[in-house]
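**Student:** Sharing a sequence plus its predicted fold:
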Amino acid sequence: MPRQLSQKDIEILKHLAPECNDLDCAGSGSSYKSILPPLANHFAVNESDFKDRLEKLTLEDLQYLLSLIENGSESLSCVPPHYMQVFIDLVTEKLGPEKAKAVFRTYILNPKC
C-alpha cells in the first residue's frame, strides 16, 4: 500500500542514509513510499553496508518499522533477497524469530516490485 512518508519515516531514512538529500527516486522520478527499498537500492553499496546502516536503528524505530510492515504500509517487495536476509537476521537478533518469520511471510506473499 503506497504511502506518503511521514516526518518520522523521513527522519529514520535520513538517519540510516545521511546522504539522502532528495526523497525522489532517481529511476522512477516518484517520491519514496517506503524506507527499506530506497535504503537497499539507492544508498547501501552492499549487504555489509546495509547491515551497518540497519544497526543504527533504535529498538523503538525497528519496532515502528515492523508495525508499518505488519499493517502493509512499508513495502518490502523491491528489497533484493540478499538484503532482505540481512534485515530478517537483524529482526531475529533484536526481536526474536517469531517477528522475523512474520516479516519473511510478508516478503514472500508480496513478490512484485
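**Tutor:** Structure received.
**Student:** Please count neighbours and contacts with C-alpha atoms only from this point.
**Tutor:** OK.
**Student:** Please enumerate the helices of this structure.
**Tutor:** Counting by DSSP state H, the chain has helices at residues 7-16, 36-38, 47-54, 59-70, 81-95, 97-109.
**Student:** Out of the ones you listed, flag the one nearest Ser28.
**Tutor:** Of all those, helix 36-38 sits nearest to Ser28, with 11.7 Å by C-alpha to C-alpha.
**Student:** Let me know which of the helices of the chain is the nearest to Asp22.
**Tutor:** For these, proximity to Asp22 was assessed by C-alpha to C-alpha; helix 7-16 is nearest, at 9.9 Å.
**Student:** Below is an additional structure, to be compared with the one above:
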Amino acid sequence: MARELSSRDIAVLKKVAPECEGLECAGSKAPYKSILPPLSNHYAKNEDDFRNRISALDVDDLEYLISLIKTGEESLGCVQSQYMTIFLDMTAEKMGKGKAQEVMSVYTKWNECD
C-alpha cells in the first residue's frame, strides 16, 4: 500500500540513516514510501551496518514499524532476506519471538516492491 511518509516515519528513518537528506530513491527518483527498504537498499553498507542501525531503534520505534508492517503500510517486499533476518532477530530480542513471528508471516506473504 503506497503512502506518504509521516513526520514520525521521517524521524525513524533519520534515526537509522542520519545521513538521509532527501526522501527519494536516488535511482528511480520516486519518493520513499517505507522505512526499511531504503535503509536496507540505500544506506546500510552491509549486514553489520544494518544491524548497528536497527539496534538504534527503541521498543516504541519497533512497535510503530510493526504496526505499519501489519497493516501493509510498511513495505517489506524490497528488503533482502539477510536484512530481514537481522530485523527479525532484533525484534525477537527486544519484543519477543511472537512479535518476530508476526512480522515473518507478513514478510512471507508479500513479495512485491513498493
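**Tutor:** All right, it came through fine. All of these numbers come straight from a predicted model, not from anything done at the bench.
**Student:** Run a quick neighbour tally on the residue mapped onto Gln63 of structure 1 from structure 2.
**Tutor:** Aligned against structure 2 by TM-score structural alignment, Gln63 of structure 1 finds its counterpart in Glu63. Using other C-alpha atoms under 10 Å, Glu63 of structure 2 has 15 neighbouring residues.
**Student:** Also Asp48 of structure 2?
**Tutor:** Using other C-alpha under 10 Å, Asp48 of structure 2 has 12 other residues around it.
**Student:** for it, what are its contacts?
**Tutor:** Going by C-alpha atoms under 8 Å, 6 or more residues apart in numbering, Asp48 of structure 2 touches no other residue.
**Student:** From Gln101 of structure 2, how far out is it?
**Tutor:** Look at Asp48 of structure 2 and Gln101 of structure 2: by C-alpha to C-alpha, to the nearest Å, they are 22 Å apart.
**Student:** From Asp22 of structure 1, how far out is the most far-flung residue of structure 1 relative to its centre?
**Tutor:** The C-alpha centroid of structure 1 is most remote from Gly29, which lies 19.3 Å away (C-alpha atoms, centre = their mean). Distance, Gly29 of structure 1 to Asp22 of structure 1, by C-alpha to C-alpha: 11 Å.
**Student:** shouldn't Lys99 of structure 2 be in contact with Ala92?
**Tutor:** Yes: assessed by C-alpha atoms under 8 Å, Lys99 of structure 2 is found in contact with Ala92 at 6.6 Å.
**Student:** Against Pro81 of structure 1, how distant is the residue lying closest to Tyr83 of structure 1 once chain neighbours are set aside?
**Tutor:** Leaving aside its sequence neighbours, Tyr83 of structure 1 sits nearest to Glu47 (C-alpha to C-alpha, 6 or more residues apart in numbering; 5.7 Å). From Glu47 of structure 1 over to Pro81 of structure 1 the distance is 10 Å, taken as C-alpha to C-alpha.
**Student:** Surely Val86 of structure 1 and Lys51 touch.
**Tutor:** Yes: counting by C-alpha under 8 Å, Lys51 is a contact partner of Val86 of structure 1 at 6.2 Å.
**Student:** OK, contacts around the residue positioned nearest the centre of structure 2?
**Tutor:** Geometric centre of structure 2, nearest residue: Leu36, 2.1 Å, by C-alpha atoms, centre = their mean. Listed by C-alpha under 8 Å, 6+ apart, the contact set of Leu36 of structure 2 reads Glu74, Ser75, Leu76, Val79.
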